[in-house]
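>>> Next one to model:
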Amino acid sequence: MIFSWRNKRAARHAAKNEKLELISNMELKIPSHFRCPISLDLMRDPVTLSTGITYDRDSIEKWIEAGNNTCPITNQFLTNLDPVPNHTLRMMIQDWCVEKRSYGIERIPTPRIPISLYEVSEILSRIQAAKEQEDGEGCKEVVLKINALAKESDRNKRCILSQGTSGVLAATFEAFSKVPFDRNVGLLEEILSTLTTLMLPLDGDAKPYLGSNSSLHCLVWFLKNGNLSGRRNSVLALLHIFSSDQQKIDDLSEIGGAIEALLNLIKEPISPSTTNASLKLMYHIVSKSSSSANSEIIARLAKMGLVQMLLEMLVDCEKSICEKALGVLDEICRCDEGREKAYGNALTMPVLVKKLLRVSDLATQFSVSILWKLGKNEKCEGGHVLTEALQLGAFQKLLLLLQVGCADRTKEKASELLKLMNLYRDRAECIDSLDFKNIKRPF
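Now for the predicted structure:
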């Protein structure tokens, strides 16, 4: 009985496989009037222009947004740039998909009606009214709706952004950041998430609101106390603000716990994108803050162990993170406190010499700059830093760098390093580094 059941099951499977093979060998032809004249693919949301020609919405909207005001087929000028949904053709396409489901064709879903400029204007008016009434819950409900609509389609997102939504949301963030956090944390977190995940880069109207004193304190609060997404979003927002406003960097440095919170993100990374943003923000802080505060900030960071964190990160990290970590380390080594920490770490020379000519031109540039600062400013007798660099093969790599070419400033530093190292070549046994097969050459 068992054998009989197995035989029947095998026969059913064989028949099914034979049917599928027969279907796959048949050529399925899509009716020509179901195809978009631009993409030549099956239309999912057919719309008709004022010329009477039907296209897939995504294709024709990209054509119009590129600055074209003519019909791609007839080349006639469009009297109306708003395409009209062709419901009849869409239902015909859906019925055809159902008939051909045995070929693996799935029925296209009924598209949602795109949001209009009027609807966006109405939504922004509701946010403005909720802000004036200090209605946090009502405002959060509208922000969630904007988030959902923007995620539905790129067309919705473009329409929402075109009405200055990021500026309205940033103004709302500032307004609610001035009242106690415990009443509006959910709203502020939702606004921050919408701005950083859907609306970057922010327009000029949004930056002043997010860069205000109350907004900065709120962003630092999320940086210290927020959940993982809140901390990530706050770093992205701060980076976008400070990349073009040096004064705001000084303002951030004066907020208690801001530097420490950023350092914790580097020490305990959340994701590669967050680490990248944190390192980039840290670079802005150590390189662009005012001269009077720069040395103090670097000294604080050095005492908090940033040099060691960066060196440990550089042992094994991806290209983007490597470049940013070397950039931060290069800036820290401008000050005595930063160099002292680098001198005292056993990883410094091995890591820096290893990165020469191996990661990218930018990483090599930073590595040469750091070696130059450490070698030139070494105060102890005997040239221990330069001697160690010689033993690790830095002399040969710098010679090769000059041969393959580099930026003028890097060339000057490399040449000066070679002169400094040459004084200690008779005291150090250099490693033969003639085998450069693993080095990424630019030629």
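>>> hey, let's count contacts and neighbours off CA atoms from now on
Noted.
>>> where along the protein do the strands fall?
Counting by DSSP state E, residue ranges of the strands within the chain are 46-48, 54-56, 84-85.
>>> Just put the ones you listed in JSON lines and tack on distance to residue 346.
JSON lines is the format used below for the strands of the chain (distance: least, C-alpha to C-alpha, whole Å):
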{"stretch": "strand 46-48", "distance to residue 346": "65"}
{"stretch": "strand 54-56", "distance to residue 346": "62"}
{"stretch": "strand 84-85", "distance to residue 346": "68"}
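>>> Among those, which comes closest to residue 309?
strand 54-56 (52.1 Å; C-alpha to C-alpha).
>>> related to what we said a few turns ago, tell me which of the strands of the chain is the most buried.
strand 54-56 (a mean of 26; mean count of other C-alpha atoms under 10 Å).
>>> how much space between residue 122 and residue 332?
Distance from residue 122 to residue 332, counting by C-alpha to C-alpha, to the nearest Å: 50 Å.
>>> Residue 9 too?
For residue 9, the distance to residue 332 equals 72 Å [C-alpha to C-alpha].
>>> the more surrounded of these two?
Counted by other C-alpha atoms under 10 Å, residue 9 and residue 332 do not tie: residue 332 has more neighbours, with 28 against 12.
>>> Surely that one touches residue 286?
Yes: between residue 332 and residue 286 there is a contact under C-alpha atoms under 8 Å: 7.0 Å.
>>> another one to check against the first:
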Amino acid sequence: MDGFFSKVLDFMRNAESGIKIVEQVVKILDLMLTKISDKKLLLETNCLSTILLILQRGNSDSQIEAVRLLESIAVDGESKLKIGQKEGLVAELVKSLRKENPRLIEASLSFFIAITTPKRIKTVVIQYRIIPELKYLLSQPNTTTSITEKALELLEELSTCKEGRVEIWHDSVLLGRIAETVLKVSSNATEHAVAILWSGCYLFRDRKAQEAVASSNGMTKLLLLMQSNCSPAVRQMSGDLVKVLGVNYKLCLSNYDTKTTHIMPC
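The predicted structure is shown next:
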């Protein structure tokens, strides 16, 4: 297997082989992922350049395979930094979030979730305007549950650095989109959405974030969530949010007809 891998790697090192040949090479590597013992060889500059070429000019299937390949070699801080610092690579992956292929979007989101653990990579990704792309995905009516979950998970990860916090919490439209997912998508989406809101409104007490959540009918959504079969952690964060938003329960509920007066905090 090592000898065969070496032969395949030679093609990856030579982007002049032609796009069709390189697409086939990436397909083979994608199938071999679990059997490759030293994936760090794929971090060589020439190999990353070939992957970038696939993302720019390859067909949809080969682009998905290239993204999966990148995720598989992002195994530690060093490899993540090397991938993140490859000129043009992050920019091209951010662009892929606008393509009309849910499988490619989902693969790219999984890659970004895997790679953005180091703060330096978070900063790079944010500089390439990934947060507006995540906002766009959350605003589309046909976005799949899996893509929504991954978009929220990535936003939660990006909110752990200063640059991400500022951009997310000061975008009232984005916060409104996040608040809308609290009840509508899935338990995983709910957990990520509530964690983002909790971080901004409760942990860091960001005033603009609090105002945005309150103006998006966030209080009612949180009260409904607390009555649902949510996890203890989500219920606790929701309770914290209700308290910090500073709205009296009875005052909040008085704006609704008697059919909704059963909504009370647990």
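>>> Run a quick neighbour tally on residue 289 of structure 1.
Neighbours of residue 289 of structure 1 under the rule other C-alpha under 10 Å: 21.
>>> and what of residue 23 of structure 2?
Neighbour tally, residue 23 of structure 2, other C-alpha under 10 Å: 24.
>>> now swap in residue 309 of structure 1 and tell me
15.
>>> Next up, the contacts around it.
Counting by C-alpha atoms under 8 Å, 6 or more residues apart in numbering, residue 309 of structure 1 touches 266, 267.
>>> any residues in contact with both of residue 332 and residue 286 of structure 1?
Joint contacts of residue 332 of structure 1 and residue 286 (C-alpha under 8 Å, 6+ apart) are residue 298.
>>> Just give me the match in structure 1 for residue 27 of structure 2.
Alignment note (TM-score structural alignment): residue 27 of structure 2 maps to residue 193 of structure 1.
>>> Aligned to residue 39 of structure 2, what sits in structure 1?
Using TM-score structural alignment, residue 39 of structure 2 lines up with residue 207 in structure 1.
>>> ok, now which ones touch the nearest residue to that match once chain neighbours are set aside?
Nearest residue to residue 207 of structure 1, sequence neighbours excluded (C-alpha to C-alpha, 6 or more residues apart in numbering): residue 241, at 6.0 Å. Taking C-alpha under 8 Å, 6+ apart as the contact definition, residue 241 of structure 1 lies against 207, 210, 211, 248.
>>> And those residues, which of them are buried?
207, 210, 211, 248 (16 or more other C-alpha atoms under 10 Å).
>>> Format those residues as JSON lines; extra columns: distance to residue 54 of structure 1.
Listed next are these as JSON lines, based on distance: C-alpha to C-alpha, whole Å:
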{"residue": "207", "distance to residue 54 of structure 1": "41"}
{"residue": "210", "distance to residue 54 of structure 1": "44"}
{"residue": "211", "distance to residue 54 of structure 1": "47"}
{"residue": "248", "distance to residue 54 of structure 1": "51"}
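>>> ok, so of those, who is nearest residue 96 of structure 1?
Distance to residue 96 of structure 1 across these (C-alpha to C-alpha) is lowest for residue 207, with 50.1 Å.
>>> Distance-wise, check that closest one relative to residue 340 of structure 1.
Counting by C-alpha to C-alpha, the gap between residue 207 of structure 1 and residue 340 of structure 1 amounts to 38 Å.
>>> and if you look at residue 118 of structure 1?
Taking C-alpha to C-alpha as the measure, residue 118 of structure 1 falls 61 Å from residue 340 of structure 1.
>>> just residue 408 of structure 1 next, same as before
Counting by C-alpha to C-alpha, the gap from residue 408 of structure 1 to residue 340 of structure 1 is 28 Å.
>>> can you pull out the helices in the stretch 101-250 of structure 2?
102-115, 119-127, 130-139, 145-158, 162-169, 172-184, 187-198, 207-215, 218-227, 232-244, 249-253 (DSSP state H, counting those that start in this stretch).
>>> who wins for proximity to residue 52 of structure 2 among the ones you listed?
Counting by C-alpha to C-alpha, residue 52 of structure 2 lies closest to helix 102-115 out of the helices of the stretch 101-250 of structure 2; the figure is 13.2 Å.
>>> helices or strands next to the closest one in the packing?
helix 60-73, helix 145-158 (3 or more C-alpha pairs under 8 Å, 6 or more residues apart in numbering; DSSP states H and E).
>>> do you know which of these lies nearest residue 227 of structure 2?
helix 145-158 (21.8 Å).
>>> Now do the closest one: which range of structure 1 does it align onto?
Going by TM-score structural alignment, helix 145-158 of structure 2 lines up with residues 319-332 of structure 1.
>>> what do we get in structure 1 for residue 196 of structure 2?
Matched by TM-score structural alignment, residue 196 of structure 2 corresponds to residue 370 in structure 1.
>>> Burial check on the residue lying closest to its match once chain neighbours are set aside, number of neighbours?
Nearest non-adjacent residue to residue 370 of structure 1, counting by C-alpha to C-alpha, 6+ apart: residue 330, 5.2 Å away. Residue 330 of structure 1: 26 surrounding residues under other C-alpha under 10 Å.
>>> can you pull the contacts of residue 330 of structure 1?
Going by C-alpha under 8 Å, 6+ apart, residue 330 of structure 1 touches 366, 367, 369, 370.
>>> can you rerun that using 10 Å?
Shown in contact with residue 330 of structure 1 (C-alpha atoms under 10 Å, 6 or more residues apart in numbering): 283, 286-287, 324, 338-339, 365-374.
>>> Hmm, residue 331 and the match of residue 196 of structure 2 touching each other?
Yes: in this structure residue 370 of structure 1 lies within contact range of residue 331 using C-alpha atoms under 10 Å: 8.5 Å.
>>> Looking only at neighbour counts, state which of the two leads.
Set residue 370 of structure 1 next to residue 331 and count neighbours by other C-alpha under 10 Å: residue 370 wins out with 26 against 20.
>>> In contact with the more buried one, which residues?
Counted by C-alpha under 10 Å, 6+ apart, residue 370 of structure 1 has contacts 326-327, 329-334, 339, 342, 348-349, 352, 364, 376, 413.
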